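Participant: Sequence and computational prediction follow.
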Amino acid sequence: MMCGKGGLALLLGVAMLAGCAGPSLTGTTYSREEARQVHYVRYGIVESVTPVVIEGRTDGPVGTGAGAIVGGIAGSNVGGGSGRAVGAVLGAVAGGVLGSTIEESATRKQGQEIMLRLDNGETISLVQEVEDGQFFRPGERVRLLQSGGTTRVTY
């Protein structure tokens, strides 16, 4: 099956967007490595909640790489002779920058900064992704789960 340049660009674009899905940062999503690990539990009361934005990935090779490939293909169709090579290089650079920007935007998350007063009197703040559009509310009693370098707030 032959795939034209337009089809290849479309395929790469779809692959780029599929690769943008990052790990969830909610309080109820666990990585494979966190399963079957001891989590230390503390309890507290939510003092305040502030909506925040959790920046998207800018270190992923998917957006930059796929963007560079698509841009290079598109740029190679500009001009003729050595102009095509220059167009391919410029297209690859521009595509890489655009791909990286798209990846950051696609992986950006709605977050919440949760200020907690723990039962031991300590006040702490933690940022995590908002789950299903539901923010914690001041006055709610919550659990703080800690394991390794990961801490999460749950009910």
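Facilitator: Nice, I can see it.
Participant: going forward, measure contacts between C-alpha atoms and count neighbours the same way
Facilitator: Will do.
Participant: Could you pull out the buried residues of stretch 116-124?
Facilitator: Judged by neighbour count using 16 or more other C-alpha atoms under 10 Å, the buried positions of stretch 116-124 are Leu116, Arg117, Leu118.
Participant: Show the contacting residues for the first one.
Facilitator: The reference is to Leu116. Gly44, Ile45, Val46, Glu47, Ser48, Thr123, Ile124, Ser125 (C-alpha atoms under 8 Å, 6 or more residues apart in numbering).
Participant: helix or strand for it, which one?
Facilitator: strand 109-118 (DSSP states H and E).
Participant: I'd like the distance from that strand to the chain centre, please.
Facilitator: A distance of 18 Å separates the centroid of the chain from that of strand 109-118, by C-alpha atoms, centre = their mean, to the nearest Å.
Participant: Okay, one more to line up with it:
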Amino acid sequence: MRILNLGVALLAAVTVAGCATGQGAGDYQRTETRRVMSVRLGVIEGVRAVKLEGTKSPVGTIGGAAVGGIAGSTVGGGKGSAIGAVVGAVVGGLAGAAAEEGLTRSQGVEITLKMDNGEMLAITQEDQGENFKPGERVRLLQDGRTTRVTR
């Protein structure tokens, strides 16, 4: 039962870590407030669905190693328990890292724009259901570090 509780806690931590930072047009970090962004106008030339890889932070690895180590330590006794803990920690760490990456993977959209000055640009951002369409006039917001396409 204790292992199940730790597994649920790991899953919750990984899920929260995945939700912490969005990459869509409407997602702003607190540090982006009160910062000037340049606005350029253009027309969408093309839209293509892409996959954004998940996060690979220590959260999944450490959580999985902890759960695996505890689970492995219940196998055998004495040296067998210690070996089981080490093997469980390694396997759990690998599984936790893979789970975090899979759980935080998201759908994205690559938007190709023809700017008013004739320049062609492509921007990839998280797909948040904006349903951009070719021929649609949009705004490109840039601040030197972040670029996003909005209506």
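Facilitator: In hand now; what should we look at? Being a predicted model, the structure only gives us computed values, none of them experimental.
Participant: what's the TM-score for these two chains?
Facilitator: Laid over one another, the chains give 0.93 as their TM-score (TM-score structural alignment, normalised by the length of structure 2), with 151 aligned residues with a C-alpha RMSD of 1.6 Å.
Participant: Residue range in structure 2 corresponding to the strand holding Leu116 of structure 1, please.
Facilitator: Per the alignment by TM-score structural alignment, strand 109-118 of structure 1 matches residues 106-115 in structure 2.
Participant: related to what we said a few turns ago, can you flag the buried ones in the contacts of Leu116 of structure 1?
Facilitator: Buried among the contacts of Leu116 of structure 1 by 16+ other C-alpha under 10 Å: Gly44, Ile45, Val46, Glu47, Ser48.
Participant: Distance of the last one relative to Gln112 of structure 1?
Facilitator: In this structure, Ser48 of structure 1 and Gln112 of structure 1 are 10 Å apart, going by C-alpha to C-alpha, to the nearest Å.
Participant: can you check the second one too?
Facilitator: Using C-alpha to C-alpha, we find Ile45 of structure 1 at a distance of 15 Å from Gln112 of structure 1.
Participant: ok so, going back, give me the mean distance between the match of strand 109-118 of structure 1 and structure 1.
Facilitator: In the superposition with structure 1, the average deviation recorded for stretch 106-115 of structure 2 is 0.4 Å (mean C-alpha distance after the TM-score superposition for structure 1).
Participant: That stretch: which residues count as buried?
Facilitator: Ser106, Gly108, Val109, Glu110, Ile111, Thr112, Leu113, Lys114, Met115.
Participant: in structure 2, which spans are strands?
Facilitator: 38-52, 106-115, 120-126, 137-142, 147-150 (DSSP state E).
Participant: show me the contacts for the residue opposite Thr21 of structure 2 in structure 1 once aligned.
Facilitator: Under the alignment (TM-score structural alignment), Thr21 of structure 2 maps onto Pro23 of structure 1. Contact partners of Pro23 of structure 1, counting by C-alpha under 8 Å, 6+ apart, are absent.
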